[in-house]
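Q: Curious how this folds, go ahead:
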Amino acid sequence: MQTVVVYVKYPTSEKEWVIGLTWAILPHELAFEVELGSKSILYCLNLAQNVFDMSLRDEVSYNILIVSQTSHCSKSLQLFSEMVLNGMKHDTVSFVGVLSACATISAIKQGKEIHAFAVRRLFHEHLFVSNSLLDLYTKCERIDLSRKVFDSIENRDVASWNTMILGYGMLGDLHTAIDMFEAMREDGVEHNSVSYIAVLSACSHGGLVDKGKKYFNDMLARNIEPSQMHYACMVDLRGRSGLMDEATNLITGLPFKPDSNVWAALLGACRLHGNVDLGSWAAVSSWVLCSSLKYVR
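A: Okay, here's the model as predicted:
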């Protein structure tokens, strides 16, 4: 009897929230990796479906298909329901997979039904399921429901906090997003790369330039290496506030070639402040980058 290992990456900018789920059920070794909410699937879905159709169907084979179908909510829900009809028991993976499918298309009605079912089966107490519920409700713009789930989690992890910070920031409640960032450490949870993206984005949208710079320097002091997304947030932070020279100098001083997120941040600032010349530079640079990527592919 071998172990089946599944790594599920939550749909975040950095794709860093990783859950390791382990089963010891299948008589052969199988490993796969899925990026939920992403178009990048790291295995052949058709092959997985063919294996499922040919093999003896059990909980593990159903879970594999449920997780793989997160971009097809109706199919994921169908498989989840089939498990009940076939007398099979759901586990954490089943709930995480189907909730992620609902979150992908903001299917709140179906998500609420799965949530109620999880409560009846006591799976809502599992951290991975709770985090999936947070992701669902924030994407459905029901931060009130997210907060209820969040407050009920006894041992919150960094993914729990990041989801709430991103959710509040996305809905424009910037001060609450920043307050939650500050509260993380008080709860004994250390900030990670995604945490800083979330708070820098909130600072940018709120015009809090000095606070954003402070958080960025704090990140560097904690030896968290800035990514393209962090720099895009810092360009946006300066650009939205009209500090176009600072934004430009930041881009020209980057330790790597700016990606589309960085150029989009500058282009948005130029559009906001009517800077045609700088906007043309950003637009052309972004076009050249996209063209070169298409050529490489």
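Q: hey, let's count contacts and neighbours off CA atoms from now on
A: Fine.
Q: Now name the helix or strand holding the residue of the chain positioned farthest from its centre.
A: Farthest-out residue of the chain from its mean C-alpha position, per Cα atoms, centre = their mean: Asp277, at 34.6 Å. Secondary structure from DSSP states H and E places Asp277 in helix 276-296.
Q: helices and strands around that helix, which ones?
A: In terms of contacts (3 or more Cα pairs under 8 Å, 6 or more residues apart in numbering; DSSP states H and E), helix 276-296 is packed against helix 260-273.
Q: tally of neighbours for Gln78?
A: 12 (other Cα atoms under 10 Å).
Q: what about it, helix or strand, and which?
A: Counting by DSSP H and E, the element that carries Gln78 is helix 73-85.
Q: Check which residues of the helix or strand following that helix are buried.
A: Toward the C-terminus, helix 73-85 is succeeded by helix 92-104 as the next helix or strand (DSSP H and E). Neighbour counts over helix 92-104 (16 or more other Cα atoms under 10 Å) mark 92-104 as buried.
Q: Spell out the residue ranges of the strands in the stretch 1-150 of the chain.
A: 4-9, 18-23, 30-35 (DSSP state E, counting those that start in this stretch).
Q: Just the buried residues of the last one, please?
A: Going by neighbour count (16+ other Cα under 10 Å), the buried part of strand 30-35 is 33-35.
Q: Tell me the one of those nearest Asp187?
A: For those, the minimum distance to Asp187 (Cα to Cα) is 28.4 Å, reached by Glu35.
Q: For Ile197, see how far away Pro226 is.
A: 9 Å (Cα to Cα, to the nearest Å).
Q: Which of the two has more residues huddled nearby?
A: The neighbour comparison of Pro226 against Ile197 (other Cα under 10 Å) goes to Ile197, with 26 against 14.
Q: Could you say which helix or strand holds the more buried one?
A: Per DSSP H and E: Ile197 is located in helix 193-206.
Q: roughly how far out does that helix sit from the chain middle?
A: Helix 193-206 sits 14 Å away from the centroid of its parent chain (Cα atoms, centre = their mean, to the nearest Å).
Q: if we can go back for a sec, can you give me the buried ones in the helix holding Gln78?
A: Those would be 73-77, 79-80, 83, for helix 73-85 by 16+ other Cα under 10 Å.
Q: How about stretch 130-147?
A: Applying 16+ other Cα under 10 Å to stretch 130-147 flags 130-141, 143, 145-147 as buried.
Q: For that stretch, give me every contacting residue.
A: 96, 99-100, 102-104, 106-108, 111, 115, 124, 149-150, 153, 159-160, 163-164, 167-168, 171 (Cα atoms under 8 Å, 6 or more residues apart in numbering).
Q: One more, please, to line up against the first structure:
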Amino acid sequence: MLNLCEGTRSLEYGKRVHEFLRRSRFRGEVELNNRLIGMYGKCGNMNIARNVFDRMPERNMSSWHLMIIGYTENGAGNDALLVFQEMKEAGTRPESETFALVLAACAREEAVEEGLLHFESMKEYGIVSTMEHYMEVINILGNAGQLNEAEEFIESKPFQPEDDIWEALRNFGRIHGDIDLEDRAEELLACLNPSKAIADKLPTPPRKKQFAINMLEEKNRVAENQCAVPYKEADEKLKSLSG
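A: A predicted model of the protein is given here:
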């Protein structure tokens, strides 16, 4: 029933289900309460979601995550960050997924400084950054219009950017009117995943091809011992284009 409420976003029906559960012997069940939090979040009523959360006799990691997700998806990233702080104060240790959600909340609020601090603090918990974390940092910088910093962030990290990274950077370049960045990202995206390239952007001027080749070659050197095959293949494609 709760799945139905989430799918149709029928808040009134969801409240009736909630009332039934509240009077049942299952009202203290963690997973049922988590489902209620998720339902109210999807229906856009975080006040009731918070009520459910506050009344829970016990919580698990999903409880915290659902609150962070709910606030973020309903445009209240700052509230999501407060929940994260509350979670740490309650003695719950953040996980890799937790930080991905927190970085998404920072991206929603364009909270660059706080987002970068959270990203760096992952090391304190022994959490290794994944592509999901990198992507969220790029979203933070991109939403805030700090496109040079987003490029520098990509170039400074020993990871092989996937096509989603360049697609995001291209889109941010378009949103913020940075045509040069849009074209550079488009060039790299076209090599890694031609299906995502914009038809009227191809072919691009030789100068931009050479820039893309240089960037890919540099990334190959950095990631030499980290399975750089995708970049080398893209590099060869670019060189064949440049003649």
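Q: ok, back up a step: relative to Asp259 of the first structure, which of the buried residues of stretch 130-147 of the first structure is nearest.
A: Nearest to Asp259 of the first structure among these is Lys139, at 25.4 Å by Cα to Cα.
Q: aligned partner of that closest one in the second structure?
A: Aligned counterpart of Lys139 of the first structure in the second structure: Lys42 (TM-score structural alignment).
Q: what do you get for Ala269 of the first structure?
A: Ala269 of the first structure maps onto Phe172 in the second structure, by TM-score structural alignment.
Q: my guess is its match contacts Leu141, does it?
A: No: at 9.4 Å, Phe172 of the second structure does not count as touching Leu141 under the criterion of Cα atoms under 8 Å.
Q: shared neighbours of the two, anything?
A: Counting by Cα under 8 Å, 6+ apart, the residues touching both Phe172 of the second structure and Leu141 are Leu147.
Q: residue nearest the centroid of the second structure?
A: Centre-nearest of the second structure using Cα atoms, centre = their mean is Glu136, 3.9 Å out.
Q: I figured it was touching Ala107, is that so?
A: Yes: Glu136 of the second structure is within contact range of Ala107, at 6.9 Å (criterion: Cα under 8 Å).
Q: Which of the buried residues of helix 73-85 of the first structure sits closest to Val67 of the first structure?
A: Ser76 (7.5 Å).
Q: Could I get the contacting residues of the aligned residue in the second structure for Ala221 of the first structure?
A: Matched to the second structure by TM-score structural alignment, Ala221 of the first structure sits across from Glu124. The contact partners of Glu124 of the second structure, taken as Cα under 8 Å, 6+ apart, number zero.
Q: Now do Glu124 of the second structure against Ser96 of the second structure, distance only.
A: For Glu124 of the second structure, the distance to Ser96 of the second structure equals 12 Å [Cα to Cα].
Q: anything in contact with each of these two?
A: Going by Cα under 8 Å, 6+ apart, no residue sits against Glu124 of the second structure while also sitting against Ser96.
Q: mind listing the helices for the second structure?
A: 2-8, 11-22, 30-42, 46-55, 61-73, 77-89, 96-109, 112-121, 131-143, 147-156, 163-175, 179-192, 206-222, 229-242 (DSSP state H).
Q: how big's the offset between the second one and the first structure?
A: After superposition onto the first structure, the mean distance of helix 11-22 of the second structure to its aligned counterpart is 2.7 Å, using mean Cα distance after the TM-score superposition for the first structure.
Q: Could you list the buried residues of that helix?
A: Across helix 11-22 of the second structure, burial judged by 16+ other Cα under 10 Å covers 11, 14-15, 18, 21.
Q: Glu155 of the second structure: which of those is nearest?
A: Leu11 (45.8 Å).
Q: Alignment lookup: the closest one to the first structure.
A: Aligning on TM-score structural alignment places Leu11 of the second structure opposite Ile108 in the first structure.
Q: repeat for Leu147 of the second structure
A: Using TM-score structural alignment, the equivalent of Leu147 of the second structure in the first structure is Met244.
Q: likewise Arg23 of the second structure?
A: Under the alignment (TM-score structural alignment), Arg23 of the second structure maps onto Arg120.
Q: Identify the residue of the first structure aligned to Gly77 of the second structure.
A: When the first structure is aligned by TM-score structural alignment, Gly77 of the second structure is paired with Leu174.
Q: Pull the contacting residues for that match.
A: Shown in contact with Leu174 of the first structure (Cα under 8 Å, 6+ apart): 168, 202-203, 205-206.
Q: ok, these in the second structure: which stay?
A: Retained in the second structure by both residues aligned by TM-score structural alignment, their matches' Cα atoms under 8 Å are the following of the contacts of Leu174 of the first structure: 168, 202-203, 205-206.
Q: Same list, those residues, but as a markdown table with distance to Leu45 of the first structure please.
A: Output for these, formatted as a markdown table (distance: Cα to Cα, whole Å):
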| residue | distance to Leu45 of the first structure |
| --- | --- |
| Tyr168 | 34 |
| Ala202 | 37 |
| Cys203 | 40 |
| His205 | 39 |
| Gly206 | 42 |
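Q: Distance check, the aligned partner of Ala159 of the first structure in the second structure against Val17 of the second structure.
A: Alignment note: Ala159 of the first structure maps to Ser62 in the second structure; criterion TM-score structural alignment. Ser62 of the second structure sits 21 Å away from Val17 of the second structure, going by Cα to Cα.
Q: Ok, Glu132 of the second structure next?
A: Computed as Cα to Cα, the Glu132 of the second structure to Val17 of the second structure distance reads 35 Å.
Q: again, but for Phe159 of the second structure
A: Phe159 of the second structure is 47 Å from Val17 of the second structure, where distance means Cα to Cα.
Q: One more: Asn3 of the second structure?
A: 11 Å.
Q: go on, Leu188 of the second structure?
A: Distance check for Leu188 of the second structure against Val17 of the second structure: by Cα to Cα, it reads 50 Å.
Q: Asp180 of the second structure too?
A: To Val17 of the second structure, Asp180 of the second structure is 53 Å away according to Cα to Cα.
Q: hmm, back to that, so can I have a markdown table of the buried residues of helix 73-85 of the first structure showing distance to Lys211 of the first structure?
A: Output for the buried residues of helix 73-85 of the first structure, formatted as a markdown table (distance: Cα to Cα, whole Å):
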| residue | distance to Lys211 of the first structure |
| --- | --- |
| Cys73 | 40 |
| Ser74 | 43 |
| Lys75 | 45 |
| Ser76 | 42 |
| Leu77 | 43 |
| Leu79 | 47 |
| Phe80 | 45 |
| Met83 | 50 |
